[in-house]
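>>> 3D model of this:
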Amino acid sequence: MSGLFGTLASGGFLILLVAAGFGFGFALVAGQGRKRSAMIGGLCAVLLAAILSASPVFRANMTGAITVLFVLGLLALPVMFYAFVLRQIRRRNAPALNPLPAGLRLIEQDDALFRETLEHLRDENARQPDYSRQTFSIAWRDARGAVLASVRCEILMGLAEMRALYVQPEMRDKGLGRQVLQAALDEAKSRGAARAMLHTFDWQVPDFYRHLGWTRTGEVSYPAGPRRIQFEKQL
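Model (predicted):
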């Protein structure tokens, strides 16, 4: 046993590399992956170094190995620095590469682009002398603050367009939709709107608007079958 211990101790740094290689190889064959196998190989080398550290022969060999590595590292520093500087010069002088060639793009998740485009269009429209735009919403809240019904109004150059009228399902047929819509019309009129309009699909009870005095002024038929109906009303 002492002979084996002495043989391993005389191997010095080389025997640690062998131990690390064996540990890495067995772990890799066992399906541990490269990163975990490398950790296991390093752990084998550390454990063997701890065992052999009691031998003065091993300590002497390791001291010599560390000294040699240190000297080699000092000699390699200028070469590494030169390679770093050369790489930076080449990168700086390399022509700029555009990873995306110019041309058409299909953008699936386009909400952000659409909002940005709308802002550009609104900025251009706002520079026109007759352009004016206001928006507001009317909501019906319960005692806890929950919104039970709401509608949004956009007044564009005197025309008030009602959008997104919605009533919670459990609160329908209670008059909330009629009240928030009328409140929005009154507010729009007080802000100078002369006419109101809205669009609704044929499955969204268009008779509701007829009963409130809205006039049907247009219709769009979709190839799939549904219709989008336009209503207007003087204020």
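>>> CA atoms for contacts and neighbours, from now on please.
Fine.
>>> any idea how far the closest residue to S221 other than its chain neighbours is from V220?
If the residues on either side of it in the chain are set aside, S221 comes closest to R227, at 4.5 Å by CA to CA, 6 or more residues apart in numbering. Relative to V220, R227 is positioned 6 Å away (CA to CA, to the nearest Å).
>>> the two: who's more crowded?
Each of R227 and V220 has its neighbours counted (other CA atoms under 10 Å); R227 has more, 15 against 12.
>>> which ones are touching that one?
Counting by CA atoms under 8 Å, 6 or more residues apart in numbering, R227 makes contact with F201, D202, E219, V220, S221.
>>> so what's the second one closest to, chain neighbours aside?
This means D202. Per CA to CA, 6+ apart, closest to D202 is R227, 5.5 Å.
>>> show me what contacts L235?
L185, K189, A193, A194, R195, A196.
>>> please repeat the previous calculation with a cut-off of 6 Å.
Going by CA atoms under 6 Å, 6 or more residues apart in numbering, L235 touches A194, R195.
>>> to check against the first, give me the structure of this:
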Amino acid sequence: MTAEQHPTLAASLQVGAQDDELQQRLDDELTAFNAGESGAGRPTELSVRVTDTAGELVGGLTGWTWGTLCAVEMLWVREDQRRAGWGARILRAAEEEGARRGCIDAIVSSYTFQAPGFYRAQGYRETGRLTGVPGGHEDVYFHKSLAAS
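Sure thing, here's the model as predicted:
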């Protein structure tokens, strides 16, 4: 199309901080677009929670499944429970739920100062890195085939 067919819209541009309404609208619009283009439908939320006997959070994971893909967004374990095996158990539970939902691949990213070694130890292979993380760090991307798990 030519410029004549796309006249400039009179609008205002605003820059600011957190905008929950904008966040939700963008998420809704992009999710609908991705669902239509991929043919995989909409993502389904995924969570794993561990609480102690007092009901306090020990650790957890949030992510999503979409078609045959399981993604980990956040995985955290309380400091006094780190190195007690909770991270591996939480991640394994998410992978098993992903596989139950039909996923054959899992993805996650971790900053170099977080837990890339942990994900490698859980069978994930590095697929890429992005520089520019504050402090000279990198964002490391990982993939694991759930079919082989």
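>>> where does the TM-score land?
Aligned and superposed, the two chains score 0.82 in TM-score terms (TM-score structural alignment, normalised by the length of structure 2); 135 aligned residues with a CA RMSD of 1.8 Å.
>>> just to revisit the earlier point, return the residue of structure 2 aligned against the residue nearest to D202 of structure 1.
Alignment note: R227 of structure 1 maps to E138 in structure 2; criterion TM-score structural alignment.
>>> any idea which helix or strand carries its match?
strand 137-145 (DSSP states H and E).
>>> same check, this time on E29 of structure 2
helix 20-38.
>>> contacts for stretch 103-115 of structure 1?
With contact meaning CA under 6 Å, 6+ apart, stretch 103-115 of structure 1 is reached by no other residue.
>>> let me fix that, I meant to ask about stretch 86-102 of structure 2.
T68, C70.
>>> structure 2: helices as residue ranges?
20-38, 86-100, 116-121 (DSSP state H).
>>> return the most buried member of the ones you listed.
helix 86-100 (a mean of 18; mean count of other CA atoms under 10 Å).
>>> counterpart of L159 of structure 1 in structure 2?
In structure 2, L159 of structure 1 lands on L69 (TM-score structural alignment).
>>> quick one, what contacts that match?
C103, D105, A106.
>>> which residues are in contact with the host helix or strand of L28 of structure 1?
When elements are assigned from DSSP H and E, L28 of structure 1 belongs to helix 13-29. Residues from elsewhere that reach helix 13-29 of structure 1 (CA under 6 Å, 6+ apart): S37, A38, I40, G41, G42, C44, A45, M62.
>>> list the buried ones in the helix or strand where the fourth one lies?
Pointing back at G41 of structure 1 there. Under the criterion of DSSP H and E, G41 of structure 1 resides in helix 34-52. Residues of helix 34-52 of structure 1 classed as buried under the neighbour-count rule (16 or more other CA atoms under 10 Å) are S37, A38, I40, G41, G42, L43, C44, A45, L48, A49, L52.
>>> structure 2: matching residues for that helix?
The aligned range for helix 34-52 of structure 1 is empty, by TM-score structural alignment.
>>> how far does that helix sit from the chain's center?
Relative to the centre of its chain, helix 34-52 of structure 1 is centred 40 Å away, using CA atoms, centre = their mean, to the nearest Å.
>>> buried residues, the next helix or strand after that helix. List them.
Per DSSP H and E, the first helix or strand lying C-terminal to helix 34-52 of structure 1 is helix 56-93. For helix 56-93 of structure 1, the buried set under the neighbour-count rule, 16+ other CA under 10 Å, comprises V57, F58, R59, N61, M62.
>>> equivalent analysis for stretch 64-78 of structure 2, please.
Quick answer for stretch 64-78 of structure 2 (16+ other CA under 10 Å): W64, T65, W66, G67, L69, C70, A71, V72, L75, W76, V77.
>>> distance from the chain centre to it, please.
5 Å.
>>> please tell me how far the residue nearest the centre of structure 2 sits from D19 of structure 2.
In structure 2, the residue lying closest to the centroid (CA atoms, centre = their mean) is E73, at 2.6 Å. With distances taken as CA to CA, E73 of structure 2 is found 21 Å from D19 of structure 2.
>>> again, but for E29 of structure 2
15 Å.
>>> try E95 of structure 2
Taking CA to CA, one finds E95 of structure 2 at 32 Å from D19 of structure 2.
>>> also S12 of structure 2?
From S12 of structure 2 to D19 of structure 2 the distance is 16 Å (CA to CA).
>>> neighbour count: those two, which is higher?
Between S12 of structure 2 and D19, counted using other CA under 10 Å, the more crowded position is D19 (9 against 5).
>>> so what does the more buried one match up with in structure 1?
Using TM-score structural alignment, D19 of structure 2 sits opposite D110 in structure 1.
>>> same thing with E97 of structure 2?
By TM-score structural alignment, E97 of structure 2 lines up with E187.
>>> try V108 of structure 2
By TM-score structural alignment, V108 of structure 2 lines up with L198.
>>> likewise for G123 of structure 2?
With TM-score structural alignment defining the correspondence, G123 of structure 2 maps onto G213 in structure 1.
>>> ok, that match - how many residues close by?
13.
>>> so who does R129 of structure 2 touch?
Contacts of R129 of structure 2 (CA under 6 Å, 6+ apart): D139, V140.
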